[in-house]
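[1] This is the structure alone, sequence omitted:
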């Protein structure tokens, strides 16, 4: 279909910043229908400017190659994140999944509501919101990409009747039924994506495509909490409303979904934002992040056509001819600049701009703003209280390489192998791969430079733009902890905020604060004028309900509400007024498993909840296929299936099925159910194959999970009650309510690992 390369503009005052170049693969360059779709995508997305949509700068044709010049995002798509979790057998934190879904919803709501310069609605529907089409940057940005099959009023191509466009598992019921679709179809797709992020499972995936389409057409969706019990009821409700089979029962607009998620994210402590996501990305994809930083240093010295031509000088004759043949050049074979030729003039004579128009000065200004935001993100992250990984298993345990932010390739569409990336492992080919890559830079850089020359009479352009632009100045009381949005784009977090460069016309100003009512006002911005907005936010009325708690009379019991200790008496009961919404109820008692549960409090009503504190011993249900005799710790339990209780979590146990015997510790010990097929039994473990895990935190106590399994223990776990864990790489999670942190623990047989 198309391939994507890293690129950079030449003659820029700062050589550190990159673009991405997407071009049609040569074998599709003569496919008129595909070229029309490619042009449609560019003409559509060049009109979209939103922090959650990848920015398109221009569409052009260079010699026989059509290309789109766009924003470069260093990071991975959501599919890579999902693959990493599946490989590690972990699940994304609820807060992180909510944040990503909110950002996607914000970007799509902007696209859904977008009008052209004449005020006509563009009626954009993406139709392909899927893990491959959402990028997550190392800086915590979330961006929707690939509007290649989007439905919009400005298209020159149209979908034939009976033809489905998009990935089947991410379609909406009405899309499969062949009905006319609107923005609610994308809301359903966001809901599908959200459900999968929360569970790390596919929602609609049949044995074959027809079965998948049937599942989507008549959706029967269970709440994600049936798969991941850590998901609170409020998040369940948001997901299920997004996935309503009848579109009238869904959120009408993606902004409604985003607002619901925003309210949830504002209710958790500490809050989750781009800083947290960026930090997680840097750790989870540490190898790729380091490689990206290295590429950044290597390529920043390339500033001119001369640099590329110098680097592209053919190697000595002893270089492998095979390596030369394997390289990919962006220039047409019969038409390329000669060494010494004026490359900028060459590009000017062979470039046709179809849409957009790259503004180098604007691009550099945007990049500097992003760099400033990145620095602010790092400062915010440094000021947040976090739990650090233990030195026992390295400063960063996330060193898994998933995907390839390659030397020449940012990514390709599924099923298309970038010829440059396929050569990366061959040392003999590497020099010519670099030449191929720098040839790409020549193509992009020279065309960008020429476009800057052709369209970059910046004084004229700025004068024309300024004549049709105005400014809004927003002053808010209170001035902090805000979300200030103008024209659907977040403009700042503190007051005052000045927003210039707004196209003359009607714009919506929206101001959000977790403790105040949302402020909204439509303002008419005149050309060349300044519109002041004074907003005094009104305190949000907090509805209250009544919570009735009860618990068994136990010595030393402690009860917590929203992580804060509650004042309790000796009667085993507590009645108190609390704000409506989800409340986290926790309890601890010596010699008992910790208790943790979310309850939903309704305004003006009594919510009753009974705290149950079970034994710390574990239970296992063991089944086999076919049935066989079962022994645990030498004791016969009869033929399977059987249930065994009273297992000490600090000990290694033995399990015998017929003649097969294995040692049993975590993570299997905490699974609750074990099923074995006797013809496919795994290799048995010995007690000496296990190591041990201890854990501690500096900020209160946390529930401990191993590979996503709640084990009924809290921090600290000392050497006196350490947990037996099979040797290998494991994920240890500290969790409390919606706050969680994952660590990688490399357990070695016979040794103890401290996680803190």
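    Arrived safely, thanks for sending. These numbers come from a predicted model, not from an experiment. Numbering: from 1, shown residues only.
[2] contacts, neighbours, all on C-alpha from now
    Noted.
[3] Isn't residue 205 up against residue 212?
    Yes: counting by C-alpha atoms under 8 Å, residue 205 sits close enough to residue 212 to count as a contact (5.2 Å).
[4] okay, now the one to match up with it:
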């Protein structure tokens, strides 16, 4: 639908803020109906202002090119994080998954409740909540994108019946079936799908073709995530399953409720997961990308005039064709590498699959002179989004197109171009497009003047966008008066035992309407409708049953099937006494050298004991019923290292116990540090501002930093 560029203002040498420009593809620019819808809906999105939604600044037109100027977010999309975990054969931590999902839910809740200037509800629906549309910045910020083009994009995304909008694997059952009204709760189901995939490291609804994927969504047979990841706690599993309820009436009614439950869990963790943790994870896992991009930023900062643009293109043009040919040759020769899940089965890569987008992507534009290309290192398969200079975190890797080729890992999911390729070999593909600098002609109005001063620096990657706007018009319905029906339900619980408690809860408002004690109960004078029956038994786990009561008597028989798990006492003797104990990721409160844990019998636990300055101890235990167990744990002292790099190279100083010592010149690795201590390092260079960092190690003994030095 659009091409994406990174941009900056020309003739403003001290203005280093980058923006993103989306340019509508020429084949869509001729569609007047599409352009009208696109403009009308983008105008509304310009008014959305929330920290978890990508901000749109300008909507305009230059000659025949319609464009959007929007916020520039340095980082990766959520799909890139998933693929990074998959290559490491790891699953995202529960806390990190909850933090990301809660932030997206906050942005959705704001959009769903948005009103116009007269206070009327807009009834916005994203309709394409998916990993590709969630961006994670290197500073730990989370943004939902493509709110403004969702419904407009559907004009170019017609599939079988021409009515399905979004990626099939992230649709809701009501979207797929076409039955009933599709409202904002469809976005909540899609976010629940994303959350389930983060917790399990697997695709939830994925099949060999589009129709099979749609059938999986329609059936909505969801495995509890704890069956695939035993670290998922019950309260989080309840959140996931509620968000993925096939009936919208049983889901969260608002995304804010979803976010509230996730924040309650995060705040109960010790320590709570915060933006700082996510920022640290991003910088650690994409450290190489950040360093390589940092080396290129000084070049982009020197481009401040149209003449600089020409000089930059001329310098790169001589190298572009040779590098493209060399890269394409290595791409063709690269072996195919498969990805495996945790059970050793071959699984598909989490990518922008064309079978789920319902549309194709144009990968080159003959009207544009791309000018020059560079070789891109093949580290990740997801499109990158580059950080702006001056950000708190060092900038990231160059962007990449949806067509991918990593060293030793080749994936042929590149979309097929709709326009014949030009004769110039530089325009054969944009797989390796690393730089694009293009001056724009002056225009008469304010918006086009702004666009005309933009230097288009980096091609982020053209692609089909699956975000959609949708407006739900609610029409009042007049209902004739009728006699009020009355429902009655008879309940029988087996096995019989004293202490059985039955509770009847009306839906969807979750109000307790009746309760009682005993194995045989009857609740009457009820309104027909949907209820949830909860039965608590002294010897069995609580059973829940969904009921749809009609007029008259209904009989329900409940068989208690799951016996309650018995607990076993385990004693741990710890050195040092201040060590913390985690069982399946959950912190056990306590202090002292001797700790007593009450754990479920016949259940496998992963115990982790850790303390600042010591190497962690990890073991698996399964306690037998009526067999108490003790364990002696003595943690070994750790040794820490710190690696510091800077641009340009400079002197590295270390503060230890209040005294400063020059330890060398960057790049430099400092070894044999005590991880229980807190250190401070400084990078000093004549004519540059000093870079300073306080370093503590916790349970990560190897630290790496890239120090950006700014001139005084």
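    The structure has been received and is ready for your questions. Everything numeric in this text was worked out from a predicted model, so none of it was measured.
[5] quick one: TM-score?
    In this superposition the chains share a TM-score of 0.52, using TM-score structural alignment, normalised by the length of the second structure; 450 aligned residues with a C-alpha RMSD of 5.6 Å.
[6] what touches both of residue 205 and residue 212 of the first structure?
    Listed contacts common to residue 205 of the first structure and residue 212 are residue 169; contacts here mean C-alpha atoms under 8 Å, 6 or more residues apart in numbering.
[7] Next, count neighbours for residue 13 of the second structure.
    Here the count is done by other C-alpha atoms under 10 Å, and residue 13 of the second structure has 13 residues near it.
[8] if I look at residue 231 of the second structure, how far off is residue 700 of the second structure?
    Taking C-alpha to C-alpha, to the nearest Å as the measure, residue 231 of the second structure and residue 700 of the second structure are separated by 21 Å.
[9] okay, those two: which has more neighbours?
    Set residue 231 of the second structure next to residue 700 and count neighbours by other C-alpha under 10 Å: residue 231 wins out with 19 against 16.
[10] measure residue 598 of the first structure to residue 236 of the first structure for me?
    In terms of C-alpha to C-alpha, residue 598 of the first structure sits 12 Å off from residue 236 of the first structure.
[11] Among the two, which residue is more densely surrounded?
    A direct count of neighbours by other C-alpha under 10 Å for residue 598 of the first structure and residue 236 places residue 598 higher, at 20 against 17.
[12] Could you give the secondary structure assignment for residue 294 of the second structure?
    helix (DSSP: H, G, I helix; E, B strand; the rest coil).
[13] My understanding was that it contacts residue 394; is that so?
    Yes: the pair residue 294 of the second structure / residue 394 is scored as a contact, 6.7 Å apart, by C-alpha under 8 Å.
[14] Which element, helix or strand, includes residue 202 of the first structure?
    Under the assignment given by DSSP states H and E, residue 202 of the first structure is not contained in any helix or strand.
[15] typed the wrong thing, it's residue 242 of the second structure
    For residue 242 of the second structure, the element it lies in under DSSP H and E is helix 234-243.
[16] So for the following helix or strand past that helix, what gets flagged as buried?
    Helices and strands here follow DSSP H and E; after helix 234-243 of the second structure, the next one along the chain is helix 255-268. For helix 255-268 of the second structure, a neighbour-count test (16 or more other C-alpha atoms under 10 Å) marks 255, 256, 257, 258, 259, 261, 262, 263, 265, 266 as buried.
[17] Check stretch 631-645 of the second structure too.
    Result for stretch 631-645 of the second structure [16+ other C-alpha under 10 Å]: buried residues 633, 634, 635, 638, 639, 640, 641, 642, 644, 645.
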